[in-house]
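[1] give me coordinates for this.
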Amino acid sequence: MLIIKSHQEFAEYAGKELGVSNWHTITQEQINMFSDATLDHQWIHTDTERAKTESPFKATIAHGYLTLSLIPYLWKQVIDIQNLKMEINYGIESLRFAQPVIVNSEVRLRVTLKTILNLRGVTKATITAELEIKDEKKSAFTGDTVFLYHFID
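    A predicted model of the protein is given here:
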C-alpha cells in the first residue's frame, strides 16, 4: 500500500499507476442492499429466477452505480493518504460503463494519478479509476474521479 503524507509526496506520482486493490466479490446480498438503499429494484438486479430465464446474462447484474460506489472502499486498499484535515469527493469526469458485473463476479480497482494540482493549499487529485472484472477482457467502467485533499501544514 502506498502511503502519502503531503502534496509534495503525492505529486511525485503524477502520471503513474498507483496500484491495484484486492479482489471484491459482488454478492446478491450486496446488490439487494444497494437496491433497498437507492429504491432501484429493477428485476435485472434483484429477481434471480427471472434473470435466469429472461436476462441475456442468465443471472442478476450489479447496478452500475453500485460498482461506482465501491471506489472509496477499494481506493483505500491502494493508498493511505495521511496527515489530512479533510478529504472531499469532488467529482467524476468522463465515466463509461463498459460491461455489466454479473452477480458473484470479482472486481478490483486499478488507479492512476492522472493530474494533481495545488489550489492555494488544497490538493486537487484526478484519479483514473478502472474497475476490472476477473477473467473478463473488458472492465466494468473507466473514468476520472476527482478528490480534494486538505493536508495539515
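[2] use CA for all of it now, contacts and neighbours both
    Will do.
[3] just the strands in the protein please.
    Counting by DSSP state E, the chain has strands at residues 2-4, 17-20, 24-25, 79-81, 84-97, 106-119, 122-133, 141-151.
[4] looking at the ones you listed, which is buried most?
    Of those, the one with the most neighbours on average (mean count of other CA atoms under 10 Å) is strand 122-133, at a mean of 22.
[5] which elements pack onto it?
    Strand 122-133 is packed against strand 106-119, strand 141-151, with contacts defined by 3 or more CA pairs under 8 Å, 6 or more residues apart in numbering; DSSP states H and E.
[6] between that strand and strand 84-97, how many degrees?
    On the basis of axes from the mean of the first three to the mean of the last three CA atoms, to 10 degrees, strand 122-133 is oriented at 40 degrees to strand 84-97.
[7] quick one on the thing from earlier: which among the helices and strands packed on strand 122-133 is found nearest to residue 52?
    Each of the helices and strands packed on strand 122-133 has some distance to residue 52 by CA to CA; the shortest is strand 106-119, at 19.5 Å.
[8] let's see this one next to it:
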Amino acid sequence: MIKVSSFEEFAKYTGQEFGVSDYMKISQEQINQFADATLDHQWIHVDVERAKKESPFNSTIAHGYLTLSILPHLWDEIMEVDNVQSMINYGIENLRFQEPVLVGDEVRLRVKLKSCRNLRGVVKTEMDASLEIKGKKKNAYDATIVFLYYFK
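    Predicted coordinates:
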C-alpha cells in the first residue's frame, strides 16, 4: 500500500501505477441489496432463475453502477492518504462498461495516476482506473476518476 500526506508526495507518482487491490467476490446478496437501494430491480440483476434461462450470460449480472460504487472501497486497499481534512469524489470521465460482472465473479481495481494539480491548496487528482475481472481478458470498465483532496 502506498501512503501519501501532501501534494508533493502525490505528484511524484504522476504517470505511474499506484497498484492493484485485492480481489472482491460479487455475490447475489450484494446485487439484491444494491437493487433495493437504487430501486433498480431489472430481472437480469435479481431474477436468478430467469437469468439462467433468458440471459445471454446464463447468470445474473451486477449493476454497472454497483461496480462503480465499490471503487472507493477498493481504492482504500491501494492508497492511504494521510493529513487530509476531506476527500471529494469530483467526477468520472471517459467511463466505458466493457464486460458484465456476473454473480460470483471476482473483481479488482488497478489505478495509475494520470495527473495531479495543486489548485490553490486543493489537490485535484485524475486517475486511470480499471476494474479487472478474474479470468477474463476484458475489464468490467475503464475510466478516469477525479478526486479532490483537501490537505490540512
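[9] any idea what the TM-score comes out to?
    Scored by TM-score structural alignment, normalised by the length of the second structure, the superposition of the two chains gives a TM-score of 0.99; 152 aligned residues with a CA RMSD of 0.4 Å.
[10] how long is stretch 42-52 of the second structure from one end to the other?
    14 Å (CA to CA, to the nearest Å).
[11] re the thing from before, mind putting the strands of the first structure into CSV with distance to residue 35 of the first structure?
    Formatted as CSV, the strands of the first structure follow (distance: least, CA to CA, whole Å):
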stretch, distance to residue 35 of the first structure
strand 2-4, 33
strand 17-20, 27
strand 24-25, 17
strand 79-81, 29
strand 84-97, 18
strand 106-119, 19
strand 122-133, 20
strand 141-151, 20
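[12] what's near enough to touch residue 138 of the second structure?
    By CA atoms under 8 Å, 6 or more residues apart in numbering, the contact set of residue 138 of the second structure is 98-99, 132.
[13] repeat that for 10 Å
    Contact partners of residue 138 of the second structure, counting by CA atoms under 10 Å, 6 or more residues apart in numbering, are 97-100, 130-132.
[14] go on, residue 105 of the first structure?
    When the contact criterion is CA under 10 Å, 6+ apart, the partners of residue 105 of the first structure are 23-27, 61-62, 133-136.
[15] the same query, at a cut-off of 7 Å, please.
    For residue 105 of the first structure, the contacting residues are 25-26, 133-134, taking CA atoms under 7 Å, 6 or more residues apart in numbering as the criterion.
[16] same check on residue 58 of the second structure?
    When contacts are counted by CA under 7 Å, 6+ apart, residue 58 of the second structure is found next to 51-52.
[17] any figure for the gap between it and residue 106 of the second structure?
    With distances defined as CA to CA, the gap from residue 58 of the second structure to residue 106 of the second structure amounts to 17 Å.
[18] check residue 12 of the second structure too.
    Taking CA to CA as the criterion, residue 12 of the second structure is separated from residue 106 of the second structure by 31 Å.
[19] same question, residue 121 of the second structure
    Taking CA to CA as the criterion, residue 121 of the second structure is separated from residue 106 of the second structure by 38 Å.
[20] swap in residue 138 of the second structure?
    The spacing between residue 138 of the second structure and residue 106 of the second structure, counted by CA to CA, is 13 Å.
[21] just residue 36 of the second structure next, same as before
    The separation that residue 36 of the second structure has from residue 106 of the second structure, given CA to CA, amounts to 22 Å.
[22] could you do residue 2 of the second structure as well?
    The spacing between residue 2 of the second structure and residue 106 of the second structure, counted by CA to CA, is 23 Å.
[23] with residue 143 of the second structure instead?
    As for residue 143 of the second structure, its distance to residue 106 of the second structure is 19 Å (criterion: CA to CA).
[24] ok, whatever residue of the first structure lines up with residue 69 of the second structure - how many residues close by?
    For residue 69 of the second structure, the aligned position in the first structure is occupied by residue 69, per TM-score structural alignment. Here the neighbour count serves as a burial measure; for residue 69 of the first structure (other CA atoms under 10 Å) it reads 12.
[25] how about the most centrally placed residue in the second structure: what's its closest non-neighbour residue?
    Centre of the second structure computed as the mean C-alpha position; nearest residue by CA atoms, centre = their mean is residue 71, 2.6 Å away. Spatially, and ignoring its direct neighbours in sequence, residue 71 of the second structure is nearest to residue 109 (7.3 Å; CA to CA, 6 or more residues apart in numbering).
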